[in-house]
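Undergrad: This is the structure alone, sequence omitted:
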């Protein structure tokens, strides 16, 4: 649970971080930014920083050697938490230098790098300090209208950052230091180099095993089972596939706790399909090297995020015709017309709306 309603912005710094291999500059700020407490500017900045973080997953800093002290960002954060008043500018500069050193792929965009120190964040019920790291890369064009003294309007084009579109961000929470701090990462649907360098090279994070993590893993397992096993290659038609995905999502949406026996009996139902699902689960755990537990608390946030990955549409002829399957898949029949040499669906229904 994240609650930023009472959060206080105590320190904020800005640095310009370019792409190192493109020979763009690193320009370090020497002084903190001055934002008036309670001003519209400060409120806009806080919305820009924190709103996207609420949808993010939680991680820990880590190092493949097992020694957390070898993770540079963990060290910078620990020193900043220990003495935020004296260490803020120095550690924010160290973080900017570290980011610049990891901006080595030609597709990585330069931009403004903000470091903020926040108090009174509520994370999982605890009131804690946090360090916010935010990067803006993409600029948009805006039209600005201003009045002149003689009553004639003046129109200008300006370039700036859309405060509703944060490119990259994370919140380092002063909690669980022995495990590598809680780190909340802004959700990014992209799997590109530009998105991954922030998480894997700059921050070096590993997933924190919590309800969000376990729920997300199991929903990914369900989707993978339908795509790889419960499919046309095994004589399972599209309506049946979508129905299983819908019932899986319905189970996770309505329950507070997951139980594998209950899930298999209520959602999968058929013994042969349950056996195939169990076999796939074993392969899934080995392939992705992630734990898949039989019981855990369900995260509504993870369910909400995963909904967009669960497709409920049957697309025909490149999407020219689409059938949305929300349930009652037994009322949809597929066939083949020999005269027309075409497939067809028959849909049965009680009334039209």
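TA: That came through fine. Just so it is clear, the model here is predicted, and its values are computed rather than measured.

Undergrad: C-alpha from now on. contacts and neighbour counts both.
TA: Fine.

Undergrad: For stretch 21-35, measure first residue to last.
TA: Across stretch 21-35, the terminal residues are separated by 33 Å (CA to CA, to the nearest Å).

Undergrad: actually stretch 299-316, not the one I wrote
TA: One end of stretch 299-316 sits 34 Å from the other (CA to CA).

Undergrad: Report the distance from it to the chain centre.
TA: How far stretch 299-316 lies from its chain's middle: 14 Å, per CA atoms, centre = their mean, to the nearest Å.

Undergrad: again with stretch 329-339
TA: How far stretch 329-339 lies from its chain's middle: 39 Å, per CA atoms, centre = their mean.

Undergrad: quick one, strands of the stretch 51-200 of the chain?
TA: In the stretch 51-200 of the chain, the strands defined using DSSP state E, counting those that start in this stretch lie at 57-61, 111-123, 126-136, 140-147, 153-160, 168-173, 182-185.

Undergrad: That should have said the stretch 251-353 of the chain, apologies.
TA: 257-259, 295-297, 313-316, 321-324, 332-337, 342-347.

Undergrad: can you pull the contacts of the closest residue to residue 203 other than its chain neighbours?
TA: Distances taken as CA to CA, 6 or more residues apart in numbering put residue 73 closest to residue 203, at 6.2 Å, once the chain neighbours are dropped. Contact analysis of residue 73 by CA atoms under 8 Å, 6 or more residues apart in numbering lists 61, 95, 98, 202, 203.

Undergrad: Out of these, list just those in helices.
TA: Mapping these onto helices (DSSP state H) picks out 95, 98.

Undergrad: ok, and the most crowded of the contacts of residue 73?
TA: Counting neighbours by other CA atoms under 10 Å, residue 61 leads the contacts of residue 73 with 25 neighbours.

Undergrad: and the gap between that residue and residue 250?
TA: With CA to CA as the criterion, residue 61 and residue 250 are 34 Å apart.

Undergrad: try residue 353
TA: Applying CA to CA to residue 353 and residue 250 gives a distance of 24 Å.

Undergrad: Got another one to weigh against that:
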């Protein structure tokens, strides 16, 4: 994760990226964008806040040779000579335009920013940010007119959340630099990271932790919930989270023993699902890795542990205590009503 307390904007350009197939042309900035002190602080937080909790690290790549990755080269040039920033930002704009061919890709504004003093893993580095703004919102502007306040309807973008962004850190140039990437407007999964930036995951403990938890979550949704029921799914997720919480290292064999137990059918299904997941997502799982606690805590919050029923009832389980929750909920079938039911055990109601 990055720390931006000392970070500052050194240079910024603002372009508009068009759409190649629709023949919407770029609007190219010929000069750097001037910044006031207030605008500088607002933009810095808008650009960087979304990356503060981002743990997944990428690096530039190319199927033939890294030196053929355009965006990597433009960033590398700026890190070596900051005076090339304006030209590099224009080249980055053109590279994005060349990939803007899918019908769903939207016209948007492109900020290219040079930052200084970003802290990453006890290093202070400079970075290049590439941010595309796509979603526009209507808002009212109040104007002090001759006869009192007037309203004017305008279009703009929200500064609460980035649409698409990449933060290129000046680290490990020889192996493709290090990149954090965000895509909150994911209409074409390949457009931003694969086609434009040409990124691949950095296969480290963070990545292994993230992907193993993603594997377990998907397996619980696709296989356990469908074949074994919600009660078994809750038990599996509880055991999974407990294992990650209690063990500084994940050993693949010990995980299966503790979480799946002696259920050979479930173990076989997990191994098969893991193999399919690896192939589909191009992930090479390690036999053991150090559990990255920040990644684990972030993923744990996102795991949905609720049971939705067709009788307008929703049972929400505490994902911090899933194992205990699973022991105190019981599923059955009522022969009289011809309906399924859940029975919940408790000592007292909590406020």
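TA: It's in. This one's a predicted model, so the numbers in the text were calculated from it and none came from an experiment.

Undergrad: So after superposing, what's the score?
TA: The TM-score (TM-score structural alignment, normalised by the length of structure 2) is 0.89; 343 aligned residues with a CA RMSD of 2.3 Å.

Undergrad: returning to what we had before: which residue in structure 2 lines up with the residue nearest to residue 203 of structure 1?
TA: Residue 73 of structure 1 maps onto residue 71 in structure 2 when the alignment is built from TM-score structural alignment.

Undergrad: One more: residue 154 of structure 1?
TA: Under the alignment (TM-score structural alignment), residue 154 of structure 1 pairs with residue 150 of structure 2.

Undergrad: show me what contacts residue 157 of structure 1?
TA: 141, 142, 143, 144.

Undergrad: The closest residue to residue 76 of structure 2 other than its chain neighbours: neighbour count?
TA: Spatially, and ignoring its direct neighbours in sequence, residue 76 of structure 2 is nearest to residue 173 (7.4 Å; CA to CA, 6+ apart). By other CA under 10 Å, 15 other residues sit near residue 173 of structure 2.

Undergrad: re the thing from before, so between residue 353 and residue 250 of structure 1, which is more surrounded?
TA: More crowded of residue 353 of structure 1 and residue 250, by other CA under 10 Å: residue 250, with 13 against 2.

Undergrad: Give me the secondary structure label for that one.
TA: State at residue 250 of structure 1, reduced to three classes by DSSP: H, G, I helix; E, B strand; the rest coil: helix.

Undergrad: how about residue 196 of structure 2, what's its match in structure 1?
TA: When structure 1 is aligned by TM-score structural alignment, residue 196 of structure 2 is paired with residue 202.

Undergrad: Looks like its match contacts residue 97 (just checking).
TA: No. Judged on CA atoms under 8 Å, residue 202 of structure 1 makes no contact with residue 97 at a distance of 10.4 Å.

Undergrad: follow-up on the earlier one: what's the closest non-adjacent residue to the match of residue 154 of structure 1?
TA: That would be residue 143: by CA to CA, 6+ apart, it lies 5.0 Å from residue 150 of structure 2.

Undergrad: The one you found: neighbour count?
TA: Counted with other CA under 10 Å, residue 143 of structure 2 comes out at 11.

Undergrad: Check the alignment and tell me where residue 118 of structure 2 lands in structure 1.
TA: Using TM-score structural alignment as the criterion, the counterpart of residue 118 of structure 2 in structure 1 is residue 121.

Undergrad: mind checking how far that match is from residue 260 of structure 1?
TA: Distance, residue 121 of structure 1 to residue 260 of structure 1, by CA to CA: 35 Å.

Undergrad: Between those two, which has more neighbouring residues?
TA: residue 121 (21 against 13).

Undergrad: what number of residues lie near the nearest residue to residue 58 of structure 1 once chain neighbours are set aside?
TA: If you skip the residues right next to it in sequence, residue 58 of structure 1 has residue 184 as its closest partner in space, 4.5 Å away by CA to CA, 6+ apart. Using other CA under 10 Å, residue 184 of structure 1 is surrounded by 24 other residues.

Undergrad: Looking for the alignment partner of residue 184 of structure 1 in structure 2.
TA: Checking TM-score structural alignment: residue 184 of structure 1 goes with residue 180.

Undergrad: Could you double-check that its match sits in contact with residue 171?
TA: No. Look at residue 180 of structure 2 against residue 171 with CA under 8 Å: they stay out of range, at 11.9 Å.

Undergrad: Just give the closest residue to the aligned residue in structure 1 for residue 229 of structure 2, not the sequence neighbours.
TA: Structural alignment (TM-score structural alignment) places residue 229 of structure 2 against residue 237 in structure 1. Closest residue in space to residue 237 of structure 1, ignoring its immediate chain neighbours: residue 231 at 6.7 Å, by CA to CA, 6+ apart.

Undergrad: List the contacts of whatever residue of structure 2 lines up with residue 165 of structure 1.
TA: Aligned against structure 2 by TM-score structural alignment, residue 165 of structure 1 finds its counterpart in residue 161. The contact partners of residue 161 of structure 2, by CA under 8 Å, 6+ apart, come to 46, 50.

Undergrad: same check, this time on residue 251 of structure 1
TA: When contacts are taken as CA under 8 Å, 6+ apart, residue 251 of structure 1 is in contact with 263, 267.

Undergrad: so how far is residue 251 of structure 2 from the counterpart of it in structure 2?
TA: Per TM-score structural alignment, the equivalent position to residue 251 of structure 1 in structure 2 is residue 243. In this view, residue 243 of structure 2 and residue 251 of structure 2 are 10 Å apart by CA to CA.

Undergrad: Mutual contacts of the two, please.
TA: Here residue 243 of structure 2 and residue 251 have no joint contacts, going by CA under 8 Å, 6+ apart.

Undergrad: And the helices in the stretch 201-350 of structure 2?
TA: 205-219, 225-227, 230-246, 252-255, 264-281, 293-302, 322-327 (DSSP state H, counting those that start in this stretch).

Undergrad: Export these to TSV and append columns for distance to residue 9 of structure 2.
TA: As requested, these are exported to TSV (distance: least, CA to CA, whole Å):
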stretch	distance to residue 9 of structure 2
helix 205-219	28
helix 225-227	48
helix 230-246	38
helix 252-255	44
helix 264-281	36
helix 293-302	27
helix 322-327	44
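
Undergrad: wait, what's in contact with the residue of structure 1 most remote from its centre?
TA: Taking CA atoms, centre = their mean, the residue of structure 1 most remote from its mean C-alpha position is residue 150, at 50.6 Å. Under the criterion of CA under 8 Å, 6+ apart, residue 150 of structure 1 has no neighbours.
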